[in-house]
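J.: Dropping a prediction and its sequence here:
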Amino acid sequence: MTEPSQTPVRLLIADDHPIVRDGIRGMFTGDPGFEVVGEAADGARAVELARALDPDVILMDLRMPGTDGVAAIKELARTGSRARVLVLTTYDTDRDVLPAIEAGATGYLLKDTGRDELVRAVRTAARGEAVLSPSVATRLLGQVRTPAAPLSARELEILSLIAEGATNREVAARLFISEATVKSHVLHIYAKLDVNDRAAAVAAAFRRGLLTLDGG
């Protein structure tokens, strides 16, 4: 039982479904340990309310119209928000989990989480401690144990030139190979880094330490 003298955790709910927001609010209503200070239907509004209301924890859905959850988490980090972001979503794929954690989310839970577990998770997040649902923790552990296939020396060479702004044709000329060969290598790079475009490939390579600012 929360002590009456304890300062309640200020909570902001960000989800594009009103019924979901109502359900989450209901879980915390009546508990003196929490105060729901606001609700947002998209990421941009969540960022605005975080600035205006200064919540301790933001329960953030990922897939929302307009500004999604990951973009909102990045913006909150960029603006120096002190709020801890606890992702609450139905999605636990690598494409959802990893970007959210890398963007700065303190925790990641699925919407089938029970009320007691969610309450504990919010308290944990408010303390700045990480909290992950079991399936998400397993995915992250799997990423550590089984990292993405390493890039070959040629793929790293090509990606380094792409990072410098070279087109496929320019890469082909620099390396004395055909443009078709370059395209094939680029597709392999995308697959290994789990990305869909050149900018994302370069960003992922820097993030994983495959490329460095000194050209490594």
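T.: Thanks, I have it. Residues are numbered from 1 along each chain as shown.
J.: switch to C-alpha atoms for all contacts and neighbour counts from now on
T.: OK.
J.: Buried ones in the one helix or strand Ala191 maps to, by neighbour count?
T.: Using DSSP states H and E, Ala191 maps to helix 179-193. Across helix 179-193, burial judged by 16 or more other CA atoms under 10 Å covers 179, 182-183, 185-187, 189-190, 193.
J.: Skipping adjacent residues, who's closest to the residue sitting nearest the centre point of the chain in space?
T.: When CA atoms, centre = their mean is applied to the chain, the residue found nearest the centroid is Ala100 (0.9 Å). Distance criterion CA to CA, 6 or more residues apart in numbering; nearest residue to Ala100, sequence neighbours excluded, is Val70 at 5.3 Å.
J.: can you give me the strands for the protein?
T.: 9-14, 34-40, 57-60, 84-89, 107-110, 131-132 (DSSP state E).
J.: The fifth one packs against which elements?
T.: What that stands for is strand 107-110. If contacts are counted by 3 or more CA pairs under 8 Å, 6 or more residues apart in numbering; DSSP states H and E, strand 107-110 sits against strand 84-89, helix 94-103, strand 131-132.
J.: outside of it, which residues touch it?
T.: 85-92, 97, 101, 125, 130-133, 136 (CA atoms under 8 Å, 6 or more residues apart in numbering).
J.: Distance from the chain centre to stretch 34-47, please.
T.: Distance of stretch 34-47 from its chain centroid, counting by CA atoms, centre = their mean, to the nearest Å, is 18 Å.
J.: Included below, for side-by-side comparison, is a second structure:
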Amino acid sequence: MTYVHLDLEAENSSIKTAISPLLVKPVKVLVVDDHALVRAAIKQALTSQPEIQLVVTVSNYAEAEEQVIQQSPEIIWLDLHIVNGNGITEIRRLRQLSPTSRILALDDVEDDKEAFAVIMAGAQGYRSKQDVNPDDLMAMIQMIFRDEFVLRPALLTRLMQRLRKAALPLWGVENGSTNSYHALLDNAKLNGITELTAREREILQLISQGYRDRDIAQGLHISEKTVQKHVQSILSKLGAQNRTEAAYLIHHQSAAL
């Protein structure tokens, strides 16, 4: 297994310049990795930052689940290949335990199929350990708090192409149909777009614009918990697996809203 490359001699000032104003309160980070050197390196890179409160580092998925229940960390660094564990299954499990936690999945080497499975399971990002350094850690946390996906641009392009192909059978559209996208949107409409309440449509519009739950709550003067309930209702009515699929629909079916 390849260890994450972290330059522990990097100047603190170079890391601090990456800190975003979005981090308005201390951020709790859970590091799940079965290599002690990796855990120590990440801890050393983050603990000097006033914006970061490193909750704990653990070496296996069972301990990770315990800490997620107790601490509800904002960010979870998750090694996908811990011995006697399944990273994809664990992402789903952690998302169930703490829906507000954002997961950054780390792989030994970048793999398109693995990346697609990771994102569809609910992770907010996927990176190869070989590509990570201290400056990246802060930049990735910023991106995650903006509800952006942490992916290399080339990989993101390939994943979107794959997602587009996967979306067609998801909505009962056969590949090769000349009207496949129109059929996709028609099916989406039948499957619930017109059933959304006015508030749900408003929130869906904001989701498609990249706003996170906290920002939506502040803008609409409602609680974040209420926003999360609306989001779950939206996904259920649309038959969407996640916010990405819901956003895809609104971008291609704005007339229905």
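T.: Okay, I see it. The structure presented is a predicted model; accordingly, all values stated were derived computationally and were not measured.
J.: just to revisit the earlier point, so which bit of structure 2 is the helix holding Ala191 of structure 1 matched to?
T.: Using TM-score structural alignment, helix 179-193 of structure 1 corresponds to no residues of structure 2.
J.: And the contacts of stretch 74-90 of structure 1?
T.: For stretch 74-90 of structure 1, with CA under 8 Å, 6+ apart as the criterion, the contacting residues are 47, 50-51, 54-63, 73, 100, 103-112, 122, 125-126, 128.
J.: Now do the buried residues in it.
T.: Those would be 74-77, 81, 83-89, for stretch 74-90 of structure 1 by 16+ other CA under 10 Å.
J.: And Glu63 of structure 2, what's its match in structure 1?
T.: Glu63 of structure 2 maps onto Arg45 in structure 1, by TM-score structural alignment.
J.: what about Pro50 of structure 2, how many residues close to it?
T.: 12 (other CA atoms under 10 Å).
J.: aligned partner of it in structure 1?
T.: Per TM-score structural alignment, Pro50 of structure 2 is aligned with Pro32.
J.: So which of the helices and strands packed on strand 107-110 of structure 1 is nearest Glu170 of structure 1?
T.: Between Glu170 of structure 1 and these, the tightest spacing by CA to CA is seen for helix 94-103, at 30.9 Å.
J.: ok, the counterpart of the residue nearest to Ala100 of structure 1 in structure 2 to Gln67 of structure 2 distance?
T.: In structure 2, the residue matched to Val70 of structure 1 (TM-score structural alignment) is Ile88. Computed as CA to CA, to the nearest Å, the Ile88 of structure 2 to Gln67 of structure 2 distance reads 18 Å.
J.: out of those two, which sits in the busier spot?
T.: Using other CA under 10 Å as the criterion, Ile88 of structure 2 and Gln67 rank with Ile88 on top: 20 against 17.
J.: on that earlier part again, from the buried residues of helix 179-193 of structure 1, which is closest to Arg10 of structure 1?
T.: Leu193 (37.9 Å).
J.: Surely the closest one and Ala199 touch.
T.: No - assessed by CA atoms under 8 Å, Leu193 of structure 1 is found out of contact with Ala199, at 11.7 Å.
J.: can you tell me which residues contact Val144 of structure 1?
T.: Taking CA under 8 Å, 6+ apart, one finds nothing in contact with Val144 of structure 1.
J.: residues of the longest helix belonging to structure 2 that come out buried?
T.: What stands out as the longest helix in structure 2, according to DSSP state H, is helix 153-170. By neighbour count with 16+ other CA under 10 Å, helix 153-170 of structure 2 contains the buried residues 155-156, 159, 167-168.
J.: still on that earlier bit, what about burial for the contacts of stretch 74-90 of structure 1, which qualify?
T.: 47, 50-51, 54-63, 73, 100, 103-110, 122, 125-126, 128.
J.: for the strands of structure 1, which one sits closest to Glu3 of structure 1?
T.: Comparing the strands of structure 1 under CA to CA, the one sitting nearest is strand 34-40, at 11.5 Å.
J.: how much does the closest one stray from structure 2?
T.: Compared with structure 2 after fitting, strand 34-40 of structure 1 deviates on average by 0.9 Å (mean CA distance after the TM-score superposition for structure 1).
J.: That strand versus strand 9-14: what angle between them?
T.: 20 degrees (axes from the mean of the first three to the mean of the last three CA atoms, to 10 degrees).
J.: In strand 34-40 of structure 1, which residues are buried?
T.: Neighbour-count burial for strand 34-40 of structure 1 [16+ other CA under 10 Å]: 34-40.
J.: So what's the gap between stretch 34-44 of structure 2 and the chain middle?
T.: Offset of stretch 34-44 of structure 2 from its chain centre (CA atoms, centre = their mean): 22 Å.
J.: same check, this time on stretch 97-104 of structure 1
T.: The mean C-alpha position of stretch 97-104 of structure 1 is separated from the chain mean by 3 Å, CA atoms, centre = their mean.
J.: same question, stretch 19-29 of structure 1
T.: 23 Å.
J.: likewise stretch 155-171 of structure 2?
T.: On CA atoms, centre = their mean, the centre of stretch 155-171 of structure 2 falls 17 Å from the chain's centre.
J.: can you check stretch 139-153 of structure 2 too?
T.: 8 Å.
J.: How about stretch 127-140 of structure 1?
T.: 13 Å.
J.: Mind listing residues that contact that stretch?
T.: 84, 92, 94, 97-98, 106-110, 121, 124-125.
J.: let's see 6 Å
T.: With CA atoms under 6 Å, 6 or more residues apart in numbering as the contact definition, stretch 127-140 of structure 1 has outside contacts at 106-109.
J.: now do stretch 66-79 of structure 2
T.: With CA under 6 Å, 6+ apart as the criterion, stretch 66-79 of structure 2 contacts 28-33, 101-106.
J.: switch to 7 Å and redo it
T.: 27-33, 97-98, 100-107 (CA atoms under 7 Å, 6 or more residues apart in numbering).
J.: now for the helices and strands packed on strand 107-110 of structure 1, which one comes closest to Val20 of structure 1?
T.: Per CA to CA, nearest to Val20 of structure 1 of those: strand 84-89, 10.5 Å.
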